[in-house]
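[1] the following block contains a protein sequence and its predicted model.
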Amino acid sequence: MRRAFLAFVALLLLGVAIMLIPWFGWGNVSGPAQSFEVKRGASLSGVARDLETAGLAKSAWQFRVLARVLGDDAPVQAGRYRLRAGTPWRDILATLQKGEVERFTVTIPEGWPAVLVAERLNAVSGLTGKASVPAEGSILPDTYEYQPGEDRAVLMKRMQTAMIKTLADLWPKRTARAVVKTPEQAIVLASIVEKETGKASERRMIAGVYSNRLAQGMKLDADPTVIYPITAGKPLGRRIRQSELRRDTGYNTYLKPGLPRGPIANPGRDSIMAVLDPDDTQALYFVADGSGGHVFAKTLAEHNANVARWFALRRQRGEM
């Protein structure tokens, strides 16, 4: 009788241990990640059934029992999750209760023109509707979260709202060295700064040069402003032609002093801040230095010498 009782107890303990294996993940083999959705208002029982259907839990009944006995009473949160078969069930439950939903993001790089913003949004799968090309300079470059099924126009509106808020935050912080008179002018000049340098450390210096030129009534002579009306801001892929330098498009800063008619890209926060707080410099010129940056000059003679060195380097590289 005693042996039978001990055998019963042993079998009972073994059964409990076996039942607990998936809860703690003892010896589990992790499977590939998959998307799992918890619909709004879903119950624990319904979620358990969906987990079994998805192959994330072998038994809906077992998951539900263990969740009620060993889990807490927090409700599962609606949303789309990224889960793996073989994950301990306690971790799956915790993920669903904490609402650690799968993050869907899209990134708009600094300096992208509006046409590329629309192309990127239209290429993102899972969104609905079609994104039209926004007003140039109205998008704040950043990484944005979205949910599957969201309208592209709604997502774009969030990007534009972010630019409005950022500009409203930065404009009052402008220094006495800033030459732009309105927030709109700040976006225009920041878009040129953004296109002129890929080095964050140069932004304020480039902004300082252009601010000096604007203050003295000099032409900006900015190549990106010539390219913009030709390609809508996309890379030109060749050298600018002399005929294009003579063409009055409203953007060509080689023809007349002052800012172009509008932005030529979507500038990032740092470039906007650079034109609102430009470097305190006397430089009026700059040219590429061959290493991804620029060399600056106060006088035309110094600039011409720098240009000559740059051309010599390009000829040495076989680029001219």
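    The structure has been received and is ready for your questions. Numbers count the residues shown, from 1 in each chain.

[2] switch to C-alpha atoms for all contacts and neighbour counts from now on
    Fine.

[3] for this structure, which segments count as strands?
    33-38, 79-84, 104-107, 143-146, 285-288, 294-297 (DSSP state E).

[4] could I get the buried residue list for the fourth one?
    Of all the residues in strand 143-146, those buried under the rule 16 or more other CA atoms under 10 Å are Tyr146.

[5] do stretch 193-201 as well
    Within stretch 193-201, the residues scored as buried using 16+ other CA under 10 Å are 193-197.

[6] can you tell me which residues contact Asn28?
    Neighbouring residues of Asn28 by CA atoms under 8 Å, 6 or more residues apart in numbering: 22, 86-88.

[7] try this one side by side with the last:
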Amino acid sequence: MKKKKLIIGIIITIVVIIIIAVSAFFLIIPSVKPFNTDKPNVSFVINTKENFNDVLNDLSEKNIIKDKNLIEMYTSVTGKPSLMPGQYTINSKVTVKQFLNILKDQKTITVVIPEGYTVNQIAGIFDKIGMFSKQDFINAVNNYKLPEFIKPVQGRKYQLEGYLFPTTYAFKKGESVNTVIETMINTFVAELDASIKETGVKITPAQINETVTKASIIEKEAKTPEQMKNVSSVIDNRLKANMPLQMDDTVLYSMDKLGENVTKVYDKDLKTQSPYNTYLNKGLPIGPICNPGKQAIEAALKPNNTKYLYYILTSNHSFFTDNFKDFTAEKNKVIN
């Protein structure tokens, strides 16, 4: 009898310990901070066909979360959140519970459009996150009724290229493609107005296309604000001197290769027949070659006051000059 009571006592003790351990687990885990980073925010993309486990595995492989197993154990009891495709930016200091609630309560899709992306690249982003197919977005861009300040120009790849402002957007689930395009154009208008006020440079509606086309080249050719202002001055100085701009990125756009990590433009590429090719055609190209950001627009509006006509820009080298001989010598140094 005593032995039986002892066994029962041991079993009860074990059960109590298990209950306490499980309770402690589910009390502690929600307050654990899951992200393994010193950065203020964590950004990641959830694609259309991904489930919660796929996302956890991806974040774990990228060393963004500390321990996916703890989160998997917790959600196996509490339930896994249903996910909305999109780009997420979450404060890195949130707890596990807050992280799961953000995923569960997400009613908007966050979309990040990088500066300098083309219409084709933007279409690829929307396709990747499942809002629209790439072709549906491109079709909508081609069929969109142009606002008054955008005049149609025959021969352009996309009439809206340059006017889909690159920034972070939060779109409602199920938002129509035309509403998305309208939002991006309205953002462009607001940012252009802000840039005009900040630079103090006024332009007429007729000068908007020229400004945006110039800014699009600056966006692709330069990286820093100072480089952008210098490239802007080179463009102006070459136009005044009736020199061809000879900007490589206009050639890449002509070849539908802009944004494809092409590291070299060959002599044969420079002969590509296109109204965008500034090696074959003097003046600005027929239209923008990408969608520029605010810094590039401001550089287009207000360039540095220089006599520069040539430049060399690499990932770690910046050189501007008004002398072709100096340019050639510097180019040979960089190549060799």
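    Everything's here; your move. Please read all numbers here as calculations on a predicted model, not as lab measurements.

[8] next, the TM-score between them, please.
    TM-score of the superposed chains, computed with TM-score structural alignment, normalised by the length of the first structure, equals 0.62; 241 aligned residues with a CA RMSD of 4.2 Å.

[9] hang on, the earlier thing: for the strands of the first structure, give me JSON lines that also has distance to Gln62 of the first structure.
    Shown next, in JSON lines, are these (distance: least, CA to CA, whole Å):
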{"stretch": "strand 33-38", "distance to Gln62 of the first structure": "19"}
{"stretch": "strand 79-84", "distance to Gln62 of the first structure": "18"}
{"stretch": "strand 104-107", "distance to Gln62 of the first structure": "32"}
{"stretch": "strand 143-146", "distance to Gln62 of the first structure": "34"}
{"stretch": "strand 285-288", "distance to Gln62 of the first structure": "67"}
{"stretch": "strand 294-297", "distance to Gln62 of the first structure": "66"}
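
[10] how about these, which one is nearest Ala57 of the first structure?
    Ala57 of the first structure lies closest to strand 79-84 among the strands of the first structure, at 10.0 Å (CA to CA).

[11] the closest one packs against which elements?
    Helices and strands touching strand 79-84 of the first structure, by 3 or more CA pairs under 8 Å, 6 or more residues apart in numbering; DSSP states H and E, are strand 33-38.

[12] now the angle from the strand it packs on to strand 79-84?
    Between strand 33-38 of the first structure and strand 79-84, the angle comes out at 150 degrees (axes from the mean of the first three to the mean of the last three CA atoms, to 10 degrees).

[13] about what we covered before: looking at the strands of the first structure, which is closest to Ala186 of the first structure?
    If we rank the strands of the first structure by CA to CA, the stretch that ends up nearest is strand 285-288, at 20.3 Å.

[14] what is the burial count for the residue mapped onto Arg269 of the first structure from the second structure?
    With TM-score structural alignment as the criterion, Arg269 of the first structure lines up with Lys294 in the second structure. Close neighbours of Lys294 of the second structure, defined as other CA atoms under 10 Å, add up to 19.

[15] correct me, but Ala265 of the first structure touches Glu136?
    Yes. At 6.0 Å, Ala265 of the first structure and Glu136 qualify as touching, with contact defined as CA atoms under 8 Å.

[16] tell me, what's touching these two both at once?
    Listed as contacting both Ala265 of the first structure and Glu136 by CA under 8 Å, 6+ apart are 113-114.

[17] more neighbours: which of those two?
    Using other CA under 10 Å, the more surrounded residue of Ala265 of the first structure and Glu136 is Ala265, with 32 against 22.

[18] OK, contacts around the more buried one?
    111-114, 136-137, 191-192, 194-195, 233.

[19] could you measure it against Gln282 of the first structure, distance?
    According to CA to CA, to the nearest Å, Ala265 of the first structure and Gln282 of the first structure sit 27 Å apart.

[20] now Glu119 of the first structure
    Taking CA to CA, one finds Glu119 of the first structure at 40 Å from Gln282 of the first structure.

[21] good, wrapping up.
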